[in-house]
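Q: sequence first, predicted coordinates after that:
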Amino acid sequence: MALPSRVRGGRLPPRAADAVVTLAVTLVVAVWTLVSARYATEPASRTALGWALLAVGCGALYFRRRLPVTVAVVTLLACVAYYPLSAQDGPLMIAFALALYTTAAEGRFAASVALAAATLLAVGLGEIRQQPGHRQMDDTSLVMLAGWLISLVAVGRAQRTRLAYLHEVEQRALAAEREQEARARQSATEERLRIARELHDVLGHTISLINVQSGAALHRLGKKPEPEIALAAATEALEAVKATSKDALRELRATLGVLRQADEAAPTSPPSGLALLGELVERARSAGLDVRTSVVGTPVHLPPPVDLAAYRIVQESLTNVTRHARAHVATVTLDWRADELRLRVEDDGEGCPEESPLGSGIRGMTERALAFGGELTARGTAEGFRVDARLPFAARTAPQTASKGDPR
């Protein structure tokens, strides 16, 4: 397994680091050999051959990361040829030691062990074949050589393990960062969808009512009634538009409150909920729709998110009835049960024609119900159109008192 250069190479690029190491080893070996040459003499041809072997052994280190086993073999062969031949006895073993370490560090553990064993075996056999008194290394030196070779392989293997661990840690950190970014994007998307759904419900409902109210007033004024009748119709329409727009601004401020900065004042008006159902019904009635309400069971205090979802479902349903159904009567039924609220909004209109743009509104209502583990169905009936919703909630609390404008 090749590790990334960022983990392996440190601050320098890999090839630049290899070049620096190669030059450093070559410089050490050359200086040491020149110093040794002052105390040994040999023919010029052997000296030239010795320097050629030094150049080959040291120069091969530049390729030690790309061809670790090959470089280790080349440096070992250079040492095998150099030491019996040259009387200068330069430290070419440094090149082989570095190549052996790199072989283990690059993950070629079996090859590094084989090269270390072959080196120790070759040196041992060579010393055994020497005549008594002519050995270059005694038994203690052989043991030290064995320990030295084992240490090089072990340290290289440890470095390989360390780099692999760092690489794994880095990959996990990158994966965690990507996951965090994905979660942040998902949260931002969900929040945008929630705000879009709130704006759709608030503005869609109120603007539809304003459109219906103003259209009705223009229709009556188009008949050119008496001035007193025309003034009364215009005044009634403007008052209805004013009240509806006031409610729209209140709900819009509450919806956009999530976008306020920490040092801005939060809206003080109460949030939307079933406590404001009476006002919602009255606004729909002001648009000419006869809205009737029915309550089954004992109302309870709902958690605010569930309360808002129930209100928005009724609001969107009445908006669709007002805009598309051409209905005269709509019935809102609240069926309070032990652990859930059943909502039903049905009308006597024309149902849902194929060209009616109800898709986003019904989808938004369905998402609200599903968010709390409930469900919502919207379908045409023989009498008109019906929306059924089921909203689970927590254990029952104290009965909910009727608020101002409550249709009960």
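A: Perfect, I can see it now.

Q: when you work out contacts or count neighbours from here on, use the C-alpha atoms and nothing else.
A: Noted.

Q: buried stuff in stretch 202-214?
A: 202-210, 212-214 (16 or more other C-alpha atoms under 10 Å).

Q: now Val387. Nearest residue, chain neighbours left out?
A: With C-alpha to C-alpha, 6 or more residues apart in numbering as the criterion, Val387 has its nearest non-adjacent residue at 4.4 Å, and that residue is Ala378.

Q: ok, the one you found - contacts?
A: Residues in contact with Ala378 (C-alpha atoms under 8 Å, 6 or more residues apart in numbering) are 362, 385-388.

Q: do Thr381 as well
A: Neighbours of Thr381 in contact, by C-alpha under 8 Å, 6+ apart: Gly351.

Q: distance check, it against Ile195.
A: Between Thr381 and Ile195 the distance is 32 Å, computed by C-alpha to C-alpha, to the nearest Å.

Q: do the same with Ser286
A: Distance from Ser286 to Ile195, by C-alpha to C-alpha: 27 Å.

Q: determine how far the longest helix anywhere in the chain lies from the middle of the whole chain.
A: Taking DSSP state H as the criterion, the chain has its longest helix at helix 139-222. Distance of helix 139-222 from the chain centroid (C-alpha atoms, centre = their mean, to the nearest Å) equals 1 Å.

Q: putting a second one here so we can go through both:
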Amino acid sequence: MRRAARMRDRVGMRPREAAVPAALIIVGLATLPLINHASTVDRPVDGLAAVLVVATGSAPALRRRWPALALLATAAGASAYLLMRYPYGPILLPVAVCSYAVARGRHPRRAAVWAAPALVLLLGHVLVDGGPGIDGLIPGIAWVTVPFTLGLARRLVVEAQQRERAETERRIVDAERLRLAQEVHDVVGHGLAAIQMQADIALHLREARPAMAHEALAAISAASAEALDELRVTLAAITPSDRAPAAGLARVADLCARVRTAGVAVDLDVEGHPHPLPAAADLAAYRVVQEALTNVVKHSPHPRARVAIHHRPRGVDLRITNQTWDTAHADGFGITGMRRRVEHLGGCFAAGPAPGVFTVTATIPRDLP
């Protein structure tokens, strides 16, 4: 199939490749009588001049596959034409076309290596007896250097655009990876924190109070099942479906209930009318509450927390507090992720200790940027 595609591409390129040489030949032959009439000092045009115009104008057909060879061929043809003292004319246009193609299609150093001998060939007629002399250097050089510069500029622009496009794609991929990593961290971290606490309880009470150890094991089973279900929902976001509802503030009560089974007393206060939030804002609010409670389970010496949710017409305010003795604090991956989520939506986030408490606050707007 790839071979067939390449054959189709080659067949499709032939008309486009032939259009430019055909135009150059037509223009060159059509203008020969005109320049012959206008010139009084050059050799009159004849059949040989027409042959050179056709040969030189045909060489640009090779410019896409062999641009260097095409440039040398056009320079040699134009130089032979001018050495025979035929009048200046459009026979120099193929040289300009191929000079542009070399600079456009080859690395600048390699292009310059091929352009230099082509320029020498083209300027051969300048220094011969009866030629235009030094005065003809600048026009001769311009037929190569000007299109070469334009082709090089075009190549640099295209390469810059390709680098920018690749960098944009890389940033998109990195952002998506970070988003998925944050989602998995929040889901798995919350579930593992609850499982770890219940496992510690089971180990501590397995001999003294087997009944409570059994309850702890049952809670571990329930927490792991819920974490797996939420992880499936999160991963399903890669290929969205309607099979499972996405996490949101409507599920905060269930979240608090799961945390209570892990041994943390959670007080939930909801104020205001719960206006529907955009999906991204609703999920971010849920993840902030989830991660804050997970940190309580993992780090707080006091297994108690208070979750306050205040619905406002323009957004929602979140406040999660718990007692703590530790005043030292450094943002970890969880808090950094919460801040990134909220600020990405145009909201405000803060987390840190105060005398006797640790507080997480977030304001998430209803109108997203």
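A: That came through fine. As the structure is a prediction and not an experimental result, all values here were calculated from the model.

Q: TM between them?
A: With the length set by TM-score structural alignment, normalised by the length of the second structure, the two chains reach a TM-score of 0.66; 279 aligned residues with a C-alpha RMSD of 3.6 Å.

Q: got the contact list for the alignment partner in the second structure of Arg368 of the first structure?
A: Residue correspondence to the second structure (TM-score structural alignment): Arg368 of the first structure is matched to Arg341. By C-alpha under 8 Å, 6+ apart, Arg341 of the second structure lies in contact with Ala284.

Q: same question, Arg258 of the second structure
A: With contact taken as C-alpha under 8 Å, 6+ apart, Arg258 of the second structure is in contact with Ala223.

Q: do the same with the one 4 residues further on
A: Contacts here follow C-alpha under 8 Å, 6+ apart; on that basis Ala262 of the second structure touches 194-195, 197-198, 219, 297.

Q: which stretches of the second structure form strands?
A: Assigned by DSSP state E, the strands in the second structure fall at 265-271, 304-312, 315-323, 348-354, 357-365.

Q: and the second one, which stretch of the first structure?
A: Applying TM-score structural alignment, one finds that strand 304-312 of the second structure aligns to the residue range 329-337 of the first structure.

Q: same check, this time on the last one
A: For strand 357-365 of the second structure, the aligned range in the first structure is residues 384-392, judged by TM-score structural alignment.

Q: residues making contact with that stretch?
A: 306, 310, 317, 325, 339-352, 369, 372-380.

Q: filter those residues to the buried ones?
A: Buried residues within the contacts of stretch 384-392 of the first structure, counting neighbours by 16+ other C-alpha under 10 Å: 306, 310, 317, 325, 340-352, 369, 374-376, 378, 380.

Q: quick check: Ala49 of the second structure touching Tyr86?
A: Yes - under the criterion of C-alpha atoms under 8 Å, Ala49 of the second structure makes contact with Tyr86 at 7.2 Å.

Q: circling back: buried ones in the match of strand 357-365 of the second structure?
A: Buried residues in stretch 384-392 of the first structure, counted by 16+ other C-alpha under 10 Å: 384-392.

Q: what's the answer for stretch 258-274 of the second structure, then?
A: By neighbour count with 16+ other C-alpha under 10 Å, stretch 258-274 of the second structure contains the buried residues 258-267, 274.

Q: among these, which pair sits farthest apart?
A: Maximum pairwise distance in those, criterion C-alpha to C-alpha, is 28.3 Å, between Gly263 and Pro274.

Q: the helix or strand containing Leu77 of the first structure: which residues count as buried?
A: Secondary structure assignment for Leu77 of the first structure, by DSSP states H and E: helix 68-85. Going by neighbour count (16+ other C-alpha under 10 Å), the buried part of helix 68-85 of the first structure is 68-69, 71-76, 78-80, 82-83.

Q: neighbouring contacts of it?
A: Helix 68-85 of the first structure is contacted from outside by 46, 50, 53-54, 56-58, 60-61, 63-64, 89, 92-93, 95-96, 99-100, 102-103, 106, 108, 111-112, 115, 119, using C-alpha under 8 Å, 6+ apart.

Q: which residue lines up with Asn320 of the first structure in the second structure?
A: In the second structure, Asn320 of the first structure lines up with Asn295, judged by TM-score structural alignment.

Q: Val143 of the first structure too?
A: Checking TM-score structural alignment: Val143 of the first structure goes with nothing.

Q: ok, now which ones touch Val143 of the first structure?
A: Contacts for Val143 of the first structure (C-alpha under 8 Å, 6+ apart) come out as none.

Q: was I right about Ile195 of the second structure contacting Ala222?
A: No - counting by C-alpha under 8 Å, Ile195 of the second structure does not reach Ala222; the two are 9.1 Å apart.

Q: shared neighbours, these two?
A: Between them, Ile195 of the second structure and Ala222 share no contacting residue, judged by C-alpha under 8 Å, 6+ apart.

Q: sweet, I'm off.
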